[in-house]
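> build me a model from this:
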Amino acid sequence: MDSATAGCLRNPACASQVGQDAILPWLSRAAVRAAEAAAVMRLWEAAEVARVEHVLVECAKRANLEVNDRMLGPGRRTSREICEEQVVDANGRTVKRGVLLGNAKHEAALACVQQELGATDAGRFSLEPRYLRDAKTGRTRWLDPEEVARWLAAGQFFLLTGTIAPDVVLHALGNPLQIQRVYDFKFPCPVDKPAVWSQYPEGSPYAEQWQDDVYRDLLGNDLMPKTVSPNYGVR
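Okay, here's the model as predicted:
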């Protein structure tokens, strides 16, 4: 107990002189801690989620147009022929052009989201966070991005086996495990095709399972993961 409090306990009239914080400083500190805890636990309200979804759709549209202009030429749009064309990627693999376009659009869309939300909502959303179900506890873990970066730099890709990485996750402040919304960007090629969830390929621990099912399994069965695409918006 500090001296101000001890003095006030002997002379309660001092309350008007030194204030409530001096009389019961522990209550003041508890109130601050409670306020801090409430801020950390605060989830996204409906109006905020609507604002974010508007940003996601606008970023998807912007990424679609900008990447098409950059990789296909100004004013050109995707067609079935363009999407199916076989090309060689930066790693020397032969892939469909639609795959290259989709990867570039994902990068552009995520950069757009960071630019639009980073200044106002830092700590309340994550881009491509990694989650993994702990084999010992059966509980889902969030992987520190710095640790993941070290694994990738060291070529230890096997450590990421079984991880999932949704594009955008809204969560409580500073707590990527208290998840409220999950979104994946989808860039169908051509763009007028419906945006759909993908199945995990052979060799994956989740082979033949749908992405949204796996997301719910690891992140919460009450979640409803949504796709975001230029033509169809949030679905």
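> contacts and neighbour counts: CA atoms only from here.
Fine.
> report the contact partners of residue 105.
The contact partners of residue 105, by CA atoms under 8 Å, 6 or more residues apart in numbering, come to 60, 63-64, 67, 187.
> element containing it, please.
helix 97-121 (DSSP states H and E).
> what is the next helix-or-strand element following that helix packed up against?
Using DSSP H and E, the helix or strand that follows helix 97-121 towards the C-terminus is strand 125-127. If you count contacts as 3 or more CA pairs under 8 Å, 6 or more residues apart in numbering; DSSP states H and E, strand 125-127 packs onto strand 168-172.
> run the chain-centre distance for the strand it packs on.
5 Å (CA atoms, centre = their mean, to the nearest Å).
> what's in contact with the helix or strand that that strand is followed by?
Scanning forward in sequence from strand 168-172 by DSSP H and E, the next helix or strand is strand 175-185. Strand 175-185 has contacts (CA under 8 Å, 6+ apart) with 40, 43-44, 60, 106, 109, 123-126, 141-142, 166-172, 219, 223-229.
> tell me what angle strand 175-185 forms with helix 97-121.
140 degrees (axes from the mean of the first three to the mean of the last three CA atoms, to 10 degrees).
> where along this structure do the strands fall?
Under the criterion DSSP state E, the chain carries strands at the ranges 86-88, 94-96, 125-127, 130-133, 140-143, 168-172, 175-185, 226-229, 233-234.
> just send the ones you listed back as a markdown table, with distance to residue 22 and mean neighbour count too.
As requested, these are arranged in a markdown table below (distance: least, CA to CA, whole Å; neighbours: other CA atoms under 10 Å):
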| stretch | distance to residue 22 | mean neighbour count |
| --- | --- | --- |
| strand 86-88 | 71 | 14 |
| strand 94-96 | 70 | 14 |
| strand 125-127 | 39 | 20 |
| strand 130-133 | 46 | 20 |
| strand 140-143 | 42 | 16 |
| strand 168-172 | 33 | 22 |
| strand 175-185 | 34 | 20 |
| strand 226-229 | 51 | 22 |
| strand 233-234 | 53 | 18 |
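> residues near residue 50, how many?
A count of nearby residues for residue 50, using other CA atoms under 10 Å, gives 12.
> here is the second sequence; please produce its structure so I can put it next to the first one:
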Amino acid sequence: MYPVRMPRTPAHLFLATSLLAACASTPRRTASKDLRLDTETVGRMRHAASVGKGLRSVGPVVTSAVTHRLSDLAPVLLTLLESDNTLGEFEERLVDCARKSERQINDSLFGNRAPTREECGEELEVDGCGAPITRAMLLGQKKHALALQCAREVLEQLWPASFSLEQRYRYYPNAQFVETVSREAEARLIAQGYTRELWRTIKPDIVLHGDHDPRRSALTLDFKFPCPDTNEPRWTRYGENSAYAGSNQGRVYRDALGGEALMISPRTGVTR
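You can find the predicted model right below:
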């Protein structure tokens, strides 16, 4: 069985997709609250090309602090990965991806320290809908791009079934129906101006499939890079103008794709 290979499309397409989808669903007066997820997605694509040369060495990898939680939080993986040792390595290496990415970006921009709370909260840009983009969001975007590159290598080596990276899904909660949205469909919807069609969509970082059905998840994972790093990682809550108002990412991922949904962050590792 082979990983799902998603077609590579220029970063500006993903930038346009996220901005248009966000503008279609959120009025200007609530943009800063409701556009947080979309802005993260936009920035990841914006910076992917600039950091696309892979991870450099960033010092010794610390794995001793990793508490193996996947066997408890997602026991189905024990069946798919066949042994607890393999599952432990799988978890440690994904957490390492988050830690390396955090360390590399922080080192390159701040030297041997993490950004302060004040630096994290500084507004540096605005997006296409006029919502502020903070330093925390831009840092998270850069770290996501590196972490996903690293995660692809881990998955190709250790995950025995198919997987998807940043696959967009259209989910209808009332009908309990989910479908994949291809890169080509995204481009076509943008070109035709049907941005409302992108409003009812989700885009997890990693979806691990137990078989070859890209609409079903054995486990869904999102990288989280809190800023400052003393903050706890959390799922983004959907605002009142979202198709999933009143819920959060993790709950929608579970409802839509069927598997457990977990976060990976540098300091706390794998959490629900």
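> next up, the contacts around the alignment partner in the second structure of residue 87 of the first structure.
Here residue 87 of the first structure is matched to residue 124 in the second structure, going by TM-score structural alignment. Neighbouring residues of residue 124 of the second structure by CA under 8 Å, 6+ apart: 132-135.
> nearest to residue 113 of the second structure, of the residues you listed?
Checking those against residue 113 of the second structure by CA to CA gives residue 135 as the nearest, at 15.3 Å.
> look up the closest residue to the counterpart of residue 201 of the first structure in the second structure, ignoring the ones flanking it.
Using TM-score structural alignment, the partner of residue 201 of the first structure in the second structure is residue 239. Take residue 239 of the second structure and drop its neighbours on the chain: the residue closest to it by CA to CA, 6 or more residues apart in numbering is residue 34, 4.8 Å away.
> I figured the one you found hits residue 236, correct?
No - if you go by CA atoms under 8 Å, residue 34 of the second structure and residue 236 don't touch, sitting 9.5 Å apart.
> those two - which one has more neighbours?
Remark: of residue 34 of the second structure and residue 236, residue 34 carries more neighbours, 24 against 14, as counted by other CA under 10 Å.
> counterpart of residue 39 of the second structure in the first structure?
By TM-score structural alignment, residue 39 of the second structure lines up with nothing at all.
> quick one, what contacts residue 39 of the second structure?
Contacts of residue 39 of the second structure (CA under 8 Å, 6+ apart): 18-19, 127, 133, 137.
> contacting residues for residue 75 of the first structure?
Counting by CA under 8 Å, 6+ apart, residue 75 of the first structure touches 68-69.
> can you find the partner of it in the second structure?
Residue 75 of the first structure maps onto residue 112 in the second structure, by TM-score structural alignment.
> any idea how far that match lies from residue 227 of the second structure?
For residue 112 of the second structure, the distance to residue 227 of the second structure equals 16 Å [CA to CA, to the nearest Å].
> next one: residue 271 of the second structure
Following CA to CA, the distance that separates residue 271 of the second structure from residue 227 of the second structure is 17 Å.
> now residue 262 of the second structure
Computed as CA to CA, the residue 262 of the second structure to residue 227 of the second structure distance reads 19 Å.
> for the longest helix seen in the first structure, buried residues please.
What stands out as the longest helix in the first structure, according to DSSP state H, is helix 46-72. The neighbour-count check on helix 46-72 of the first structure (16 or more other CA atoms under 10 Å) flags 52-53, 55-68 as buried.
> which elements pack onto it?
So helix 46-72 of the first structure, by 3+ CA pairs under 8 Å, 6+ apart, packs with helix 97-121, strand 226-229, strand 233-234.
> how does it look with 10 Å?
Secondary-structure packing of helix 46-72 of the first structure (3 or more CA pairs under 10 Å, 6 or more residues apart in numbering; DSSP states H and E): helix 97-121, strand 168-172, strand 175-185, strand 226-229, strand 233-234.
> closest one to residue 152 of the first structure among those?
Closest among those, using CA to CA: helix 97-121, at 17.8 Å.
> residue 22 of the second structure: what's it in contact with?
By CA atoms under 10 Å, 6 or more residues apart in numbering, the residues touching residue 22 of the second structure are 16, 31, 34-39, 42, 127-129, 195-196, 198-199, 242.
> hang on, the match of residue 201 of the first structure packs against residue 248?
Yes - using CA atoms under 10 Å, residue 239 of the second structure makes contact with residue 248 at a distance of 9.1 Å.
> these two - which one has more neighbours?
Neighbours around residue 239 of the second structure and residue 248, counted as other CA under 10 Å, are more numerous at residue 239. The numbers are 19 against 15.
> middle-most residue in the second structure, spatially?
For the second structure, the residue nearest the mean C-alpha position is residue 205 (3.3 Å; CA atoms, centre = their mean).
> tell me the counterpart of that one in the first structure.
Match for residue 205 of the second structure (TM-score structural alignment): residue 167.
> what of residue 224 of the second structure?
Using TM-score structural alignment, residue 224 of the second structure lines up with residue 186 in the first structure.
> could you count how many residues lie near its match?
Neighbours of residue 186 of the first structure using other CA under 10 Å come to 25.
> same check on residue 150 of the first structure?
11.
> tell me the spacing between the aligned partner of residue 179 of the second structure in the first structure and residue 128 of the first structure.
When the first structure is aligned by TM-score structural alignment, residue 179 of the second structure is paired with residue 141. Distance, residue 141 of the first structure to residue 128 of the first structure, using CA to CA: 14 Å.
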